[in-house]
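# Turn this into a model:
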Amino acid sequence: MINRNLFNAAVGLVGSLFINVAMAADFALSSPSIKPGTTLTTDQVFNGFGCTGNNISPELLWTNAPQGTKSYALTVYDPDAPTGSGWWHWVVYNIPASANKIAAGAGTVDGKNLPAGSAQGRTDFGSTGFGGACPPVGDKPHRYIFTLHALSTEKLEIPEGATAALIGYMINANRIDQTSFTAYYGR
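A predicted model of the protein is given here:
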């Protein structure tokens, strides 16, 4: 015979687990100026290499950090670049866990408008800071993947002048979770 109190406690526990799972929100990255699956605007297009854009980094917002997040890193990557290894457009790391956004235009070389303590890595344009979209003329539209990584460490120890690949290695070694969206651009 089933103990009614034990049965009721078990039903209550299972019910509360379902409610907690249903109420748990996912780690999410968004931008007021870039909707997932849309085409980047002139603001996010590089100014150089034959492209004539404004080269302004977009505002990025995130919510529901995973438990244990001690810092974040942001990458913007084009896997369609005809290089054999894609193209790194922006790498930001050591973003404090207390941050929940990056302001529009913060991706300047000096990074002065990034959250305090953040650092930028060298992109495939050869410098730090945001480098906008600039695919070759005639290519199908390229994918630009904006990814925010929640990290288990407060600070990545990155040597001066490190490549995006080395920074990516350090990000992957310390990642708890990630969230991303993709936008497109072709010319």
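# can we go C-alpha only for contacts and neighbour counts from here?
OK.
# Now do the residue lying closest to residue 175 once chain neighbours are set aside against residue 8, distance only.
Closest residue to residue 175 in three dimensions, ignoring its sequence neighbours and counting by CA to CA, 6 or more residues apart in numbering: residue 151, at 4.5 Å. Taking CA to CA, to the nearest Å as the criterion, residue 151 is separated from residue 8 by 40 Å.
# What of residue 39?
Residue 39 sits at a distance of 54 Å from residue 8 (criterion: CA to CA).
# neighbour-wise, which of those two wins?
residue 39 (18 against 11; other CA atoms under 10 Å).
# and this one, so I can compare the two:
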Amino acid sequence: MSLDRAVAPDPYDILPAVPSFTVTSTDVVDGQPMDDLFAHPSVGGKNLSPQLSWSGFPDETRGFVVTCFDPDAPTGSGFWHWTVVNLPRSVTELDRGVDPLPGGAFCVRNDYGESVYGGAAPPPGDRTHRYVFAVHAIDVDQLEVGAQASPAYVGFNLAFHTLARATIRPTYQVSG
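Sure, this is the predicted structure:
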């Protein structure tokens, strides 16, 4: 069963443009399928966040926010898998399955309702989904959001504090 619907836009294609920098991973590759390690247990995955590292961000960067969003989820509003808030400027890498988060950073609730990384879990047989991992370089030490904030509220605050953004877009599909 494949859901017949239009391809959702990439969320960063419709927001105001900001400069970019580089994000890399030893675990995921832009445009390539992710391993089951990074998928949700509901589809047989291990629910580990992938390793990410970044460089080339603006000198005035004071902190980072890391997000993972699936624009292809059949919800009408996509699906937030991970939102890591208030990483210090000194943190330029997250290890695979990072726990605890470094430097006082924290996760807000994902769309599974948990304050952790929630792996990929498209409906079985649905088309390939894109998972947009983004590192946002911000102009403040911390966003003024609490642990109960929604990812959308974090995104709203990022609109006013993002200096630059780096993205990597692996994919995932559950065979049906």
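# Superpose the two chains and report the TM-score.
Aligned and superposed, the two chains score 0.85 in TM-score terms (TM-score structural alignment, normalised by the length of structure 2); 155 aligned residues with a CA RMSD of 1.1 Å.
# Go ahead and flag the most central residue of structure 2.
Central residue check for structure 2 by CA atoms, centre = their mean: the C-alpha nearest the mean position is that of residue 68, 1.5 Å away.
# Aligned counterpart of it in structure 1, please.
In structure 1, the residue paired with residue 68 of structure 2 according to TM-score structural alignment is residue 76.
# Can you classify that match by secondary structure?
Look at residue 76 of structure 1: counting by DSSP: H, G, I helix; E, B strand; the rest coil, its state is strand.
# Quickly note the distance from the residue nearest to it when sequence neighbours are not counted to residue 5 of structure 1.
The spatial neighbour of residue 76 of structure 1 that comes closest, neighbours along the chain excluded (CA to CA, 6+ apart), is residue 146 at 4.6 Å. When CA to CA is applied, the distance between residue 146 of structure 1 and residue 5 of structure 1 equals 51 Å.
# higher neighbour count, the two?
Between residue 146 of structure 1 and residue 5, residue 146 has the larger neighbour count (other CA under 10 Å), namely 22 against 9.
# pretty sure the match of residue 68 of structure 2 contacts residue 86?
No - using CA atoms under 8 Å, residue 76 of structure 1 is not in contact with residue 86, being 10.8 Å away.
# The strand ranked longest in structure 2 corresponds to what range in structure 1?
The single longest strand within structure 2, with elements called by DSSP state E, is strand 79-88. In the comparison with structure 1, strand 79-88 of structure 2 aligns to the range 87-96 (TM-score structural alignment).
# what's the mean distance for the matching stretch versus structure 2?
After superposition onto structure 2, stretch 87-96 of structure 1 sits on average 0.4 Å from its aligned residues (mean CA distance after the TM-score superposition for structure 1).
# Relative to the whole chain's centre, how far out is that stretch?
Centre-to-centre, stretch 87-96 of structure 1 and its host chain are 8 Å apart (CA atoms, centre = their mean, to the nearest Å).
# Residues contacting that stretch, please?
Around stretch 87-96 of structure 1, the neighbours that count as contacts under CA atoms under 8 Å, 6 or more residues apart in numbering are 70-81, 107, 115-125, 128-133, 154-156, 164, 167.
# First-to-last residue distance for stretch 129-147 of structure 1?
Taking CA to CA, stretch 129-147 of structure 1 runs 16 Å from one end to the other.
# wait, stretch 132-150 of structure 2
Comparing the first residue of stretch 132-150 of structure 2 with its last one, the separation is 17 Å (CA to CA).
# Please, where are all the strands along structure 2?
Under DSSP E, structure 2 gives strands at 22-24, 52-55, 63-70, 79-88, 93-94, 106-107, 129-130, 132-138, 162-168, 171-172.
# Columns distance to residue 43 of structure 2 on top of those strands, output as JSON lines?
JSON lines is the format used below for these (distance: least, CA to CA, whole Å):
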{"stretch": "strand 22-24", "distance to residue 43 of structure 2": "26"}
{"stretch": "strand 52-55", "distance to residue 43 of structure 2": "23"}
{"stretch": "strand 63-70", "distance to residue 43 of structure 2": "16"}
{"stretch": "strand 79-88", "distance to residue 43 of structure 2": "15"}
{"stretch": "strand 93-94", "distance to residue 43 of structure 2": "24"}
{"stretch": "strand 106-107", "distance to residue 43 of structure 2": "23"}
{"stretch": "strand 129-130", "distance to residue 43 of structure 2": "14"}
{"stretch": "strand 132-138", "distance to residue 43 of structure 2": "19"}
{"stretch": "strand 162-168", "distance to residue 43 of structure 2": "22"}
{"stretch": "strand 171-172", "distance to residue 43 of structure 2": "11"}
